[in-house]
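Student: Need a 3D model of the sequence below.
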Amino acid sequence: MRRPLVTDIDDLVARLRAAFATGRARPLAWRREQLTRLRSLFTEHRGDIADALYADLRKPRADAFATEIDFPVREIDHTLHHLDGWLRPRPVSSGALAGLPDGSTALTQYDPLGTVLIIAPWNYPVQLLLVPLVGALAAGNTVVLKPSEVTPATSALMARLVPQYLDTRAVAVVEGGVPETTELLAQRWDHIFYTGNGTVGRIVMRAAAEHLTPVTLELGGKSPVFVDRDVDLARVAARLAAAKFRNAGQTCVAPDYVLTDPETAPALAAALGAAVEALFGPDPRSSQAYGRIVNERHFDRVAALLGSGTTAFGGQTDRADTYIAPTVLTGVKPDEPVMQEEIFGPVLPIVEVAGLDEAIAFINDRDKPLALYGFTENETTRRRLADETSSGGLGFGLPMAHLRVPELPFGGVGESGLGNYHGPHSLATFSHRKARLDVPLR
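Tutor: Reported below is the predicted structural model:
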């Protein structure tokens, strides 16, 4: 597929706007058909998708299937099963109509927004491009998809497959880098959905402000983990390592750092070492289950963080292979480099705190994270973490698992994002909830 020239983008957006104006995307039958076709794209090209992800990220095949194919298919299935009910107009209570003539009715209904732009990142370049598309199609919009140029094999595959399966008069893919993205952001949209970092998120928001375009910003940040004393450290370490080191740590909602007391910290580090060996063997570099950093620029950034604290295990690197071993750092101080930015790589610092009070203060002194995770059996501790901190999501006992529940909204707060999606929340994001009041003339 030929990459659109920058000068083609005006015409492309105009064509999609014209298609929306004809009502092409509004019928429920059309929406369901597009979602069913999108499902077929995943199921009929599992191998192609996995191959592209391996070429771009050395993503293990099992991870590719689980996170980039099966996850979106479950999202589609859930949406298809519930879509009719989600779209049904909702009446307000009759008591709210007091003072209006008898026979008056009031309800809310979802209307599609129009023509929307979805900009995806490179770390989960299929899931984070096409799961938002599920909501945009379910809501009845026309859509432009912008895959990440950092993962060129996946971008090219999406540009080839999407027109084969979806209505080309309503859905388009624009490949490219900064010039194409800049031109796309110069257009007038009815919604922009961006997943990525805060620096680009600010650029997206400034561009959207020119047209008063609403935005969803799925960003990231340093998602903390609180590990209480007297928990089963072997179980905690197994679950923590599996979440942290999936996709070589390149997950926006991955655990970023651990807060625990000085007595627990060394035992937790040892348990994490055993958990990593159970996941990837004694040499993760040779494991088919362990990926690589996406490119040398990101490798250099993450490798520069390895000097913080003391290396409990890991720390091996190979720039030519963009390999960084699963690494745990102990004795990390709050002002060290690894604590100044989102790590977005396979490095897990352990920061010692005296207890829960200090942990809550530590979390609240920093930007609101995309997620907060806790390992504790104490109900008071759970309640305090829920009530005394702010985060996009909160999970106890199993990091990143809240993404699997389609009825839970996924999104950030403050520096970690704006808006949310998944399941019915995707439909709401890409719709306008319109108020309707009918008053009889008699």
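
Student: hey, let's count contacts and neighbours off CA atoms from now on
Tutor: Will do.

Student: quick one: secondary structure of residue 434?
Tutor: strand (DSSP: H, G, I helix; E, B strand; the rest coil).

Student: State whether residue 345 is indeed within a strand.
Tutor: No. Going by three-state DSSP, the assignment for residue 345 is coil, not a strand.

Student: One more, so I can put them side by side:
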Amino acid sequence: MHAVTDTYNAQRRFFDSGATRPYAFRKAQLKQLKKVIKRHEAAILGALYADLHKHPMEAFGSEVGLLYDEIDHTLTNLRQWMRPQPVSSPLLHYPSGSKIYPEPKGLTLLIGPWNYPFQLLINPLIGAIAAGNCAILKPSEMAPQTEAVIRKVIAEAFDPAFVTVITGEGHLVIPEIMQHRFDHIFFTGSIPVGRKILEMAAPHLTPVTLELGGKSPCIVDKSADLKTAARRIIWGKCWNAGQTCIAPDYVLAHHSIVTPLLEHMKTAITQFFGDNPAESPDYARIINEKRFDQLTAYLQQGTIETGGVTDRAGKYIAPTILTNVSFDAPVMKEEIFGPVLPLIPYRETDEAVAMIAKNPYPLSLYLFSGSSKTEKTFIERVAFGGGCINNTLVHFTNAELPFGGVGYSGMGRYHGRSSFEEFTHMKGVMKTATWLDVPVKYPPFGNKIRLAKMIMK
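Tutor: You can find the predicted model right below:
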């Protein structure tokens, strides 16, 4: 506890000194972060392979290259984001001017997950630094090799009074850390743990960003390009062996195209990973035996159309498509978070909307359709965090798009400007000149209400 308290106090002193506020400081720290990541890039990719069997191409694209883009985008726009924003003022308070001043929140706590253990911890850090905050990082202990690399990268890049890493078993360390009051907490992980984070933050009234998950639906209507849809669905589902919070969790396919879509999906699996995906260097593994056991239980809850092969010792589960799945089965009530994909038919758009409503507030939604009317229906009638039309996953990679959940899938937004604003307090200030002092607001009021109504109507 003393080590945590010492770290917390050191960061509080550093922030209070004002060192993090200047644009030059923030810019230098972001450049330093990118420089050190590049220096340790090979070690990062090696750690991700050791923890999750991620191919270097997949690991670079989703965990490292994406961060380079995020840092570059932030550096390009940071000076503009930091400028005070003038806004209009009520005529009643003439002569006044109003501005919004972006202000750092202070001390931040960033808690990362195990599925993208590097990127999903460093990405919010970029926003925290850009906004002028200090940060304590808690990486997931379930990806130990990546955790070790994160410690090395952060120690090399930053003064620990500015940014540092605390490690250990999450259920023990996080409650200890959160006995202190932070100015913002950013958590990526499961819904149950997210609830606990909110509970621990509540006594301090600390704002919290929750990036959670849920059952993200993928809808394929009869106007879709089925071959392309199948390839993009399988790619999105099998990226990181399905251990992706925005992976397509289940497919709702129009009843008239279920059979050809299924055949195209089977073909895509073979094209991507060969006849035996266990031998493919491009296919990741399940993080641990506990998750493996949870996933293999789903295989009994429908008809296996392809896949179903497992190896507990190797933490391998083949890309698997299930049909004849009941909405009452656990596989349709819990976020799957693995390479198991239920395929369910629907007849009318309203029926598909009603099916999605059984698992409300998904983090993502994917629609494959050539119909703008159908597109409009799902965007307007389904509450979801974000998504794609005729694609999967890629909305996450656009720094111009805010990323985050809604309802059970989370709260708050990040990426690009949204990250900067998430870690920033927008301080509103009105400045009034003294050369004129309009008396309408002062007593005695008499019949001044008539003038006030004329001005404010």
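
Student: Aligned to residue 311 of the second structure, what sits in the first structure?
Tutor: Aligned against the first structure by TM-score structural alignment, residue 311 of the second structure finds its counterpart in residue 318.

Student: Please read the previous query as pertaining to residue 248 of the second structure.
Tutor: By TM-score structural alignment, residue 248 of the second structure lines up with residue 255.

Student: Would you confirm that its match contacts residue 224?
Tutor: Yes. Contact criterion C-alpha atoms under 8 Å: residue 255 of the first structure and residue 224 qualify, at 5.9 Å.

Student: Looking at the second structure, name the residue matched to residue 220 of the first structure.
Tutor: Aligned partner of residue 220 of the first structure by TM-score structural alignment: residue 213.

Student: can you confirm that match is in a strand?
Tutor: No. Using three-state DSSP, the assignment for residue 213 of the second structure is coil, not a strand.

Student: burial of it, as a residue count?
Tutor: Residues lying near residue 213 of the second structure (other C-alpha atoms under 10 Å) number 27.

Student: Could you pull up the residues touching it?
Tutor: Residue 213 of the second structure makes contacts with 189, 190, 191, 245, 246, 335, 362, 363, 405, 408, 409, 410, as judged by C-alpha atoms under 8 Å, 6 or more residues apart in numbering.

Student: The second one -> the first structure?
Tutor: Looking back up the chat, that one is residue 190 of the second structure. Aligned partner of residue 190 of the second structure by TM-score structural alignment: residue 197.

Student: Count the neighbours of the residue nearest to that match when sequence neighbours are not counted for me.
Tutor: Spatial nearest neighbour of residue 197 of the first structure, chain neighbours left out: residue 219 (5.1 Å); criterion: C-alpha to C-alpha, 6 or more residues apart in numbering. The tally of other residues near residue 219 of the first structure (other C-alpha under 10 Å) stands at 25.

Student: what does residue 236 of the first structure give?
Tutor: 21.

Student: That one contacts residue 373, doesn't it?
Tutor: No. The pair residue 236 of the first structure / residue 373 is not scored as a contact, 11.2 Å apart, by C-alpha under 8 Å.

Student: all strands of the stretch 151-300 of the first structure, in order?
Tutor: 171-173, 191-195, 215-218, 224-227, 257-260 (DSSP state E, counting those that start in this stretch).

Student: export the ones you listed to JSON lines and tack on distance to residue 290 of the first structure and mean neighbour count?
Tutor: Converted to JSON lines, the strands of the stretch 151-300 of the first structure look like this (distance: least, C-alpha to C-alpha, whole Å; neighbours: other C-alpha atoms under 10 Å):
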{"stretch": "strand 171-173", "distance to residue 290 of the first structure": "30", "mean neighbour count": "23"}
{"stretch": "strand 191-195", "distance to residue 290 of the first structure": "24", "mean neighbour count": "24"}
{"stretch": "strand 215-218", "distance to residue 290 of the first structure": "25", "mean neighbour count": "26"}
{"stretch": "strand 224-227", "distance to residue 290 of the first structure": "22", "mean neighbour count": "24"}
{"stretch": "strand 257-260", "distance to residue 290 of the first structure": "20", "mean neighbour count": "24"}
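
Student: Need the ones you listed in TSV (columns: distance to residue 280 of the first structure).
Tutor: TSV is the format used below for the strands of the stretch 151-300 of the first structure (distance: least, C-alpha to C-alpha, whole Å):
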stretch	distance to residue 280 of the first structure
strand 171-173	37
strand 191-195	29
strand 215-218	30
strand 224-227	22
strand 257-260	21
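
Student: Residue 49 of the first structure is nearest to which of those strands?
Tutor: strand 171-173 (16.3 Å; C-alpha to C-alpha).

Student: what's the matching range in the second structure for the closest one?
Tutor: Residue span in the second structure matched to strand 171-173 of the first structure, by TM-score structural alignment: 163-165.

Student: returning to that earlier point: how close does the match of residue 220 of the first structure sit to residue 94 of the second structure?
Tutor: 48 Å (C-alpha to C-alpha, to the nearest Å).

Student: swap in residue 47 of the second structure?
Tutor: Counting by C-alpha to C-alpha, the gap from residue 47 of the second structure to residue 94 of the second structure is 61 Å.

Student: who has more neighbours, those two?
Tutor: Taking neighbours as other C-alpha under 10 Å, residue 47 of the second structure and residue 94 compare with residue 47 leading, 24 against 13.

Student: I am finished for the moment; much appreciated.
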